[in-house]
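> sequence? don't have it. structure:
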């Protein structure tokens, strides 16, 4: 069992946690929430994600609720990743969840990871600037410094967007 005095979750426990899609979904949802969330709200979000329907069918919502309440949330609580009040049926993320971050790659709305997006933007930007410096027709008509500034602006706007969409997790990490 994980105790608050340990600085890191054992890797085998991380893999156990992340091996289940509902636990991953619960952690992802808790990371995007500013604080405590009810088990009912959490189960509704996960059920909607699983079915692609809002609201999800009642039997799916009930199934998700029961599995979270009886299995997944107690397991995450036992490992020290969340605080789960079984009586109030409320849950919130603990500091130990940051050990899971590097194993949970964040995917953009377009289905690629942010890391893949930034690498692609960087390689494309570099190729355009080099092509402009090499005199490729069309690209050479624009000053390479302007191209570089444009891609730097794209990086800045992308970063601002990413931070805004993940603001609750960023704020939570800043408070630690």
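Cool, the structure landed. It should be emphasised that the depicted structure is a prediction, and the values quoted were computed from it without experimental measurement.

> contacts, neighbours, all on C-alpha from now
OK.

> centre-most residue in the chain?
A centroid search over the chain (CA atoms, centre = their mean) returns residue 106, at 4.3 Å, as the residue closest to the centre.

> the structure to be compared is supplied as follows:
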């Protein structure tokens, strides 16, 4: 269950931070993950369930346009299951009458998890571990005097690897919405 507070105006529940279990439950389902990804890409503030189901069905089937039965299956599951769940958690705002959906307040909390643990590819932590291990191995090889890496070539390779590490770190930090320094200043 998500942590929810009560709004000051006496209205319905106001969403606060999501439980980690809720976030993992949301991201465990491909369709919910695709809904969030698609809404992050949308330039308008909202998208219709029909447009969402079309995109997700195309992604799932690998065909464009997707077969009608897959598109219909996606539409029904979004309308009856996934969008109401995401709405209840405060991740999206779903208007079942107009069949429109947009990201809500708690979407940023889920987006952080999507960035840290991508569905495809490697995480930043795995990337940095790989670069670090490669650098360590190369440094040990240069220090031990391996003939191929001795002299200037080994030093240049180690320097290039550290340059890759610095550039990667700068890229990673520049793409963060809020850095540790920003949080400390508040």
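Right, received. Where do you want to start? Please read these numbers as outputs of a predicted model, since none were measured by experiment.

> now the TM-score, please.
The TM-score (TM-score structural alignment, normalised by the length of structure 1) is 0.71; 166 aligned residues with a CA RMSD of 3.3 Å.

> nearest residue to the residue nearest to the centre of structure 1 in space, please, no chain neighbours.
Once flanking residues are discounted, residue 106 of structure 1 sits nearest to residue 113: 5.6 Å by CA to CA, 6 or more residues apart in numbering.

> how near is the alignment partner in structure 2 of that neighbour to residue 88 of structure 2?
For residue 113 of structure 1, the aligned residue in structure 2 is residue 123 (criterion: TM-score structural alignment). Between residue 123 of structure 2 and residue 88 of structure 2 the distance, using CA to CA, to the nearest Å, works out to 29 Å.

> and residue 112 of structure 2, by the same measure?
Between residue 112 of structure 2 and residue 88 of structure 2 the distance, using CA to CA, works out to 19 Å.

> residue 125 of structure 2 now?
When distances are taken as CA to CA, residue 125 of structure 2 and residue 88 of structure 2 turn out to be 32 Å apart.

> between the two, who's got more neighbours?
A side-by-side neighbour count of residue 125 of structure 2 and residue 88, using other CA atoms under 10 Å, places residue 88 first with 17 against 10.

> what's residue 133 of structure 2 aligned with over in structure 1?
That one, residue 133 of structure 2, aligns with residue 123 by TM-score structural alignment.

> ranges for the helices of structure 2?
Taking DSSP state H as the criterion, structure 2 carries its helices at 20-28, 30-41, 49-61, 68-77, 83-88, 107-116, 124-143, 152-175, 180-185.

> TSV for these, including distance to residue 14 of structure 2?
Output for those, formatted as TSV (distance: least, CA to CA, whole Å):
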stretch	distance to residue 14 of structure 2
helix 20-28	16
helix 30-41	20
helix 49-61	24
helix 68-77	25
helix 83-88	10
helix 107-116	14
helix 124-143	33
helix 152-175	29
helix 180-185	24
